[in-house]
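Peer 1: sequence first, predicted model second:
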Amino acid sequence: MKILIVKLSSLGDVVHAMAAVQDIVRERPGVQIDWVVERGFAPLVRRCKGVHRVIACDLRQWRKTLFSAATRRAWALFKAELQQERYDAVLDLQGLTKSALVSWLVHLAPQGKRYGMANQTEGSSFEAPARWVADVAITLPAHSHAVTRARMLCAKALRYELPFEMHFGLLAHTDQAPAAIKNIAFKRGLRGMVALVHGTSRADKEWPLACWRELAQRLNEAGFGVALPHGSPAEEQVAQAIAHDLEHAQVWPRLALDGLTDALATCTGVIGVDSGLSHIAVALALPHVQIYNFETAWRTGPLPPALPEAPVFQTAVFAQPCPSVDAVWQAWQAVLNA
């Protein structure tokens, strides 16, 4: 059986969909799973256990130069790669016009079908073409976590019971992380490094610089080093400002997404805002505190353990206008103890 996952973006959404892939691998042994994704996220999807082929596209870029010769050539190459196989099931986990277009272009095997969402869920985008293109439109609970939504759609489409256990299958190679990153805690005699994920694509999700500096100081005093990843010049400036005058702080060099995954995996834990890197931390099963200025952690934050008595080593902290340093610190102590 050949299955195509259509989940194009964004970083956090792509990570959330990985758990559904692990369910399919477990419940339908021997299937071939391919995945269509925006090129920028392709290196991460190649780290997802069970994915056979990654088909990269540049829809975000192509929309800006729709009628250029270069875009037409790139689109033709993408379409040719997409149509190399005939699929028994196409699973549109995005629910948008762009993912519907990709699903529509796919060649189906005899008796093959396209599956998609029949409805919008709370806090998530949904566009009507996704339902029109689907041969089978699946109704999902309106109040659904992003991870659970993808898992439920795949389970209903492929007719298996949703597994009790959940894994993301994101593979990290800590031995491939830069030596300066993976050995710094050992060289300085620290308890470990804690990555502070301060960067986000939305300004209203940010945590104040003063809070980051105070948290970093507390971590140093508790024997932890602070690691500061960044993905833009503006984020690098914030990282430098957090690290200023701290004894044990390291501003990481700019890393590609797969290298950043390897580097995060060397850390003792991660504290971050609602962003793609924080969701990678969740997928890597690292001790993690996720900071929310909005009451949306139920939809995208770390899920509670399946068993009520299980230790909680990943959690979210919410307050408005933003959580206090004390609240985040207490949450970090709790997940560390767990």
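Peer 2: Arrived safely.
Peer 1: alpha carbons only for contacts and neighbour counts from here, please
Peer 2: Noted.
Peer 1: just the helices in the stretch 51-200 of the chain please.
Peer 2: Listed in chain order, the helices of the stretch 51-200 of the chain (DSSP state H, counting those that start in this stretch) span 59-62, 69-82, 97-105, 129-133, 146-158, 179-182, 184-188.
Peer 1: with mean neighbour count and distance to residue 333 as added columns, please give the ones you listed in JSON lines.
Peer 2: Written out in JSON lines, the entries for the helices of the stretch 51-200 of the chain read as follows (neighbours: other CA atoms under 10 Å; distance: least, CA to CA, whole Å):
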{"stretch": "helix 59-62", "mean neighbour count": "14", "distance to residue 333": "40"}
{"stretch": "helix 69-82", "mean neighbour count": "14", "distance to residue 333": "47"}
{"stretch": "helix 97-105", "mean neighbour count": "19", "distance to residue 333": "41"}
{"stretch": "helix 129-133", "mean neighbour count": "20", "distance to residue 333": "43"}
{"stretch": "helix 146-158", "mean neighbour count": "21", "distance to residue 333": "26"}
{"stretch": "helix 179-182", "mean neighbour count": "15", "distance to residue 333": "23"}
{"stretch": "helix 184-188", "mean neighbour count": "15", "distance to residue 333": "19"}
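Peer 1: one more to weigh against that first structure:
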Amino acid sequence: MNESAKRLLVIGPSWVGDMVMAQSLFITLKQRNPEAMLGVVAPAWSQPILARMPEVDEVLPLGVGHGEFGIKTRRELAGKLKGRYDRAIVLPRSWKAALVPFLARIPERVGFLGEQRYGLLKERRKLDKQVLDQTVKRFVSLGLSEDEASTGQFAIPRPRLMIDRDNLVNLRIAHQLSSRPAIGLMPGAEYGPAKQWPLAYFHQLAERLVSDGYEVRIFGGPKDQDDGDVIAQGLLHTHNLCGKTGLADAVDLLADCGQVVTNDSGLMHVAAAVGTRVHAVYGSSSPAYTPPLTANAQIHYLALECSPCFQRECPLGHMNCLNKLDVEGVYAAIRSTPRPLKLNAQ
């Protein structure tokens, strides 16, 4: 990377988990250019999570829906950025993702080849999926020189989100949370049902944990509210928080949990980034490709002959990769982990 580029702009991804993993790139950039100004162009929903990343100096919301072209909006943002940045790193591989830095006439623009972006990027890198075999590696590599990135042998800083303890206190009061040790459950997965452990298994697990003296907190977005109700049905000390908390609130509440059980989802990466013990359940996806970026995790994955298929729905119709991953194994893993004595936060 050009060391003289002191005003750095990153075109961020569109998913929660990817945005958390992008912090590894932000940390890398700041470690190598401590005095650099770092801005991130990102969907408006991501502002609360970017605000928890001390490396980010400026968030530039892009008011365009997922998959939407929004040329007028992109032109307007580009106009505000002209002359303000020296180098842009484009993380998404889509054509439209490279438009803003091109229209803003940022001198250096780097990204991977994809969707005919030859005129939009100044530095177009070929993606070697064998060398850069994880999403986070691909992100970090774009902050390095091409020679260094091509080896695949470089440090991957782990994401670490800041915690707002005052907000946590208010949340515990607002949602009438108890003093019991808390365990979080995240039943959602935006990608599709082939990544979702059965709700009945989550319910059985919650029932056993409550009997053991834990408080169970169910996290997710508005779309997960009904699933949360299924898990919490008939259980005391179980709180369905799906759709009732903002993204920043989820950061703080997850940091307050001793452990979480989660599908391969955006909230999995949030939990990892606040230091909480993560029990990650994998079905159609692979823990080798998008692992929780923490040493404090246990992977629950059967590695069947048909997996990972990376499909949204099971192409064979049986969902054995998740249906055969029983509650007992996950429960035993939780019980074998000592209860934390204090908040899992920095």
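Peer 2: Great, that's in hand. Worth saying up front: this structure is predicted, and the values here are computed from it rather than measured.
Peer 1: one step back: in CSV: the helices of the stretch 51-200 of structure 1, plus distance to residue 263 of structure 1.
Peer 2: Converted to CSV, the helices of the stretch 51-200 of structure 1 look like this (distance: least, CA to CA, whole Å):
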stretch, distance to residue 263 of structure 1
helix 59-62, 27
helix 69-82, 31
helix 97-105, 31
helix 129-133, 37
helix 146-158, 24
helix 179-182, 7
helix 184-188, 12
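Peer 1: residues touching the counterpart of residue 292 of structure 1 in structure 2, list them.
Peer 2: Taking TM-score structural alignment for the superposition, residue 292 of structure 1 sits opposite residue 282 in structure 2. For residue 282 of structure 2, the contacting residues are 195, 263, 264, 299, 300, 301, 321, 322, by CA atoms under 8 Å, 6 or more residues apart in numbering.
Peer 1: quick one: residue 323 of structure 1 and residue 329 touch, right?
Peer 2: No. With contacts defined as CA atoms under 8 Å, residue 323 of structure 1 does not count as touching residue 329, sitting 10.2 Å away.
Peer 1: so these two - more neighbours on which side?
Peer 2: residue 323 (18 against 15; other CA atoms under 10 Å).
Peer 1: which residue ranges form the strands in structure 1?
Peer 2: Listed in chain order, the strands found in structure 1 under DSSP state E are 2-6, 32-38, 51-57, 86-92, 107-117, 136-138, 192-197, 224-228, 249-251, 269-273, 288-292, 314-318.
Peer 1: tell me which of these lies nearest to residue 156 of structure 1.
Peer 2: Closest to residue 156 of structure 1 of the strands of structure 1 is strand 136-138 (CA to CA; 7.5 Å).
Peer 1: quick one: the closest one to structure 2 mean distance?
Peer 2: For strand 136-138 of structure 1, the mean distance to aligned residues of structure 2 following superposition is 2.1 Å (mean CA distance after the TM-score superposition for structure 1).
Peer 1: so how far is that strand from its chain's centroid?
Peer 2: Strand 136-138 of structure 1 sits 25 Å away from the centroid of its parent chain (CA atoms, centre = their mean, to the nearest Å).
Peer 1: in structure 2, which residue range corresponds to it?
Peer 2: Residue span in structure 2 matched to strand 136-138 of structure 1, by TM-score structural alignment: 123-125.
Peer 1: could you do stretch 204-215 of structure 1 as well?
Peer 2: Under TM-score structural alignment, the alignment places stretch 204-215 of structure 1 onto residues 194-205 of structure 2.
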